[in-house]
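J.: build me a model from this:
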Amino acid sequence: MKLLRVGTAGAERPALLDEHGTLRDLSGIVPDIDSGLLADRAALARVREAAKAGRLPEMAGGTEADGLRTGPPLTGIGKIVCIGLNYHDHARETGAAVPEEPIVFMKAPDTVVGPDDTVLIPRGSRKTDWEIELAVVIGRTARYLSSHEEAMAAVAGYTVANDVSERAFQIERGGQWDKGKNCETFNPLGPWLVTADEVPDPQALAMRLWVNGELRQDGTTADQIFPVAEVVRYLSHFMTLRPGDIVSTGTPAGVAMGQPEPKPYLREGDVVELEITGLGRQRQVMKSA
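T.: Below you'll find the predicted structure:
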């Protein structure tokens, strides 16, 4: 299933995108797409059954092309755990050593915006960068997992994330990476939460990102140093992952930081577009904060 939330910010309604590209209203079946739904197998089964039987009404506005705003596909996010330097080609372009264990940092849930919402370049920014990422949405409590099979069983689905980063804040200002990762609007998410049954192999997804129409990132999740199953298993030994948590699994080569001088960091008016196979497409316009 492709689950999403549409409407004005803070007043989104749950929806399903059917195989014909029509938005179907879920508000008569579930109150929202959140941790409660992801953890409730019976509720998810009701949604699947209603969709298969054609009982879901068409949402006013019809299709995504009709202009309804798409919000983040999930609300009530508990935590966002991010993995740094998780692609071989990205490590090479930045001159970094391949990590022996996953590099872990956190991103605050209030950085999340819709996939097509405006992204604000922070005041004082010189090096705002883009990062397309596969985001894993957790559907079962995961603690001290012992196998990759257990890890994959904890995954509810997948979505697209843009891990927007301010490199000067992140690297040159001292302390941890968090200062360059948690600026307002720095986590466009969506458009869809695609349930895990529709993604048989998360290590076989093409990822592309364009800036002002120029292809900048063209990678694949097959290049991940630590695959999805290992990332989820590993994290469960350091923290409890709960339904509604998100794990953002790193970015392939092609970020501005890895380009020759002058590095093409983002400026007001730039347009970033990104997509992952089967998970949908985002588009953001940059604006000064």
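J.: C-alpha only now, for contacts and for neighbours.
T.: OK.
J.: R5 reaches A15, doesn't it?
T.: Yes. The criterion here is C-alpha atoms under 8 Å, and R5 meets it with A15 at 5.6 Å.
J.: quick check: V112 touching P188?
T.: Yes. If you go by C-alpha under 8 Å, V112 and P188 touch, sitting 5.6 Å apart.
J.: which strands or helices does the helix or strand encompassing M152 pack on?
T.: Per DSSP states H and E, M152 falls inside helix 148-153. Secondary-structure packing of helix 148-153 (3 or more C-alpha pairs under 8 Å, 6 or more residues apart in numbering; DSSP states H and E): helix 228-235.
J.: run through who's touching whichever helix or strand comes after the helix it packs on.
T.: Under the assignment DSSP H and E, the closest C-terminal helix or strand after helix 228-235 is strand 246-248. The contact list for strand 246-248, computed with C-alpha atoms under 8 Å, 6 or more residues apart in numbering, reads 77-83, 133-138, 161, 232.
J.: just after strand 246-248, pick out the following helix or strand.
T.: strand 271-276.
J.: tilt between the helix or strand following the helix holding M152 and strand 271-276?
T.: Counting by DSSP H and E, the next helix or strand C-terminal to helix 148-153 is strand 155-162. When axes from the mean of the first three to the mean of the last three C-alpha atoms, to 10 degrees is applied, the directions of strand 155-162 and strand 271-276 differ by 150 degrees.
J.: was I right about T63 contacting L23?
T.: Yes. Counting by C-alpha under 8 Å, T63 does reach L23; the two are 5.3 Å apart.
J.: of these two, which one has the most company?
T.: Higher neighbour count among T63 and L23: L23, with 27 against 17, using other C-alpha atoms under 10 Å.
J.: show me what the helix or strand containing K52 packs onto, helices and strands only.
T.: Secondary structure assignment for K52, by DSSP H and E: helix 41-53. Helices and strands touching helix 41-53, as assessed by 3+ C-alpha pairs under 8 Å, 6+ apart, comprise helix 35-38.
J.: before we compare anything, build this one as well:
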Amino acid sequence: MAALKIIFAGTPEFAVPALAALIEAGHHIAMVLTQPDRPAGRGMKLKASPVKTLALQHHIPVFQPETLKDPAVQAQIAEVHADVMIVAAYGLIIPTPVLEMPKLGCFNIHASLLPRWRGAAPIQRSLLAGDAETGVTIMEVVPALDAGAMISHASLPITERDTAQTLHDGLSTLGAALMVQAMQTLAQQGKLESTPQDESLVTYAAKLQKAEADIDWSESASALSRKIRAFNPFPVAQTKLNGEVCRLWMATEAQSQTPVKALAGEVVAIGDYIVVACGEGLINIEELQMPGGKRLSAKDFIRGHAISVGQRFGD
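T.: Below is the predicted model:
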């Protein structure tokens, strides 16, 4: 296989497996575009992105402009004379002049089965909606949001225990393998077959808002389980317990067949889980956290906190 000269544009952990896989496959990564270092942690010291960290380990030139709209920035990218640009959760708008620079095109790893869930939070929206599966799509990058023609896709089932984090990790690995496959075809054939998206099937995955994390116990157990898992690790679902904010990290729908007469938010059983009544059905809370405390399993939480049957969440 001929090695392609690639500009890789990515920033967070999601993009790391793709960059690693392309290096492993023997392609020449001529430049890595990633967002500028940002303040992080308690000391708010500048921290390199995960993609930058990997690039530096492999002695790949890293370029971190604040914007790609600056003509001087565009000139620097043009000097690479890349065959391809690959984008994975880069986070900056890529203007048309930059998209047109690579000889063989610009391709993106998108974490959904397009045209479903274009936009900022496809993994979480897929979980929230109760989709049976999610996936990744390799697509051409065009100026419109996630609207490019599709090259290939692979799916991943969503289980009743999946969180946004577990799906993120699975899709990240899947996307890396799919992109390497696409680049192998491109290197051999000089082009990639693509299929336009059906605009009538488009749905949008709006960015998550912190206000969405508040739990409304009148919702069904299945909806609340999905919400708690979709918001793990961010922004983390929350409710009130004993007048304080309690964060809920993991919960599954209880499979009890016996109807329970209880108010929404009421604790109906305590054991391996904290079982809580919802607007419809019961939920097993498995992992939770009080202010200043650690994330605890329900068992450990029960030992150290005042909680009993009949008490209500959301008070």
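J.: can you calculate the TM-score here?
T.: After superposition, the two chains reach a TM-score of 0.24 (TM-score structural alignment, normalised by the length of structure 1), with 126 aligned residues with a C-alpha RMSD of 6.9 Å.
J.: doesn't Q284 make contact with V119 of structure 1?
T.: Yes. V119 of structure 1 lies in contact with Q284 (C-alpha under 8 Å); the separation is 6.3 Å.
J.: more neighbours: which of these two?
T.: Set side by side, V119 of structure 1 and Q284 show more neighbours around V119, with 27 against 21, by other C-alpha under 10 Å.
J.: how near is the more buried one to H88 of structure 1?
T.: Look at V119 of structure 1 and H88 of structure 1: by C-alpha to C-alpha, to the nearest Å, they are 28 Å apart.
J.: cool, L3 of structure 1 as well?
T.: 31 Å.
J.: ok, now L134 of structure 1?
T.: Applying C-alpha to C-alpha, the value for L134 of structure 1 to H88 of structure 1 is 15 Å.
J.: neighbour count winner among the two?
T.: Shown here are L134 of structure 1 and H88; by other C-alpha under 10 Å, L134 has more neighbours (27 against 20).
J.: in which helix or strand would I find that one?
T.: strand 132-138.
J.: repeat that for S126 of structure 2.
T.: Counting by DSSP H and E, S126 of structure 2 is part of helix 122-128.
J.: for L174 of structure 2, same thing?
T.: Assigned by DSSP H and E, L174 of structure 2 falls in helix 164-189.
J.: next SSE downstream of that helix?
T.: Per DSSP H and E, the first helix or strand lying C-terminal to helix 164-189 of structure 2 is strand 204-205.
J.: now the following helix or strand past that following strand against helix 164-189, angle please.
T.: Past strand 204-205 of structure 2, further along toward the C-terminus, the next helix or strand under DSSP H and E is helix 221-230. Angle between the axes of helix 221-230 of structure 2 and helix 164-189 is 70 degrees (criterion: the same axes, to 10 degrees).
J.: that older thread, may I see the buried residues of the helix holding K52 of structure 1?
T.: Buried positions in helix 41-53 of structure 1, judged by neighbour count with 16 or more other C-alpha atoms under 10 Å: 44, 47, 51.
J.: name the residues of the longest strand seen in structure 2 that are buried.
T.: Across structure 2, the longest stretch assigned as strand under DSSP state E is strand 244-253. For strand 244-253 of structure 2, the neighbour count (16+ other C-alpha under 10 Å) marks 245-253 as buried.
J.: show me what that strand is packed against.
T.: So strand 244-253 of structure 2, by 3+ C-alpha pairs under 8 Å, 6+ apart, packs with helix 221-230, strand 237-241, strand 282-289.
J.: now these in CSV, with distance to P97 of structure 2 and mean neighbour count?
T.: As requested, those are exported to CSV (distance: least, C-alpha to C-alpha, whole Å; neighbours: other C-alpha atoms under 10 Å):
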stretch, distance to P97 of structure 2, mean neighbour count
helix 221-230, 36, 25
strand 237-241, 41, 21
strand 282-289, 48, 22
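J.: what's the closest of these to K299 of structure 2?
T.: strand 282-289 (8.2 Å; C-alpha to C-alpha).
J.: other SSEs contacting the closest one?
T.: Using 3+ C-alpha pairs under 8 Å, 6+ apart as the test, strand 282-289 of structure 2 ends up in contact with helix 221-230, strand 244-253, strand 274-277, strand 296-297, helix 298-304.
J.: among the ones you listed, which is nearest G135 of structure 2?
T.: Smallest distance to G135 of structure 2 across these (C-alpha to C-alpha): 15.3 Å, for helix 221-230.
J.: I'd like the distance between L56 of structure 2 and V87 of structure 2.
T.: 18 Å.
J.: between the two, tell me which one has more neighbours.
T.: Neighbours per residue (other C-alpha under 10 Å) separate L56 of structure 2 from V87, with V87 holding more: 26 against 12.
J.: wait, doesn't the more buried one sit right on F107?
T.: Yes. With contacts counted by C-alpha under 8 Å, V87 of structure 2 reaches F107, the gap being 6.1 Å.
J.: before we move on, the earlier item: pull out the buried positions in the helix or strand just after the helix holding K52 of structure 1.
T.: Once helix 41-53 of structure 1 ends, the next helix or strand along the chain (criterion: DSSP H and E) is strand 58-63. Neighbour-count burial for strand 58-63 of structure 1, counted by 16+ other C-alpha under 10 Å, picks out 58-59, 63.
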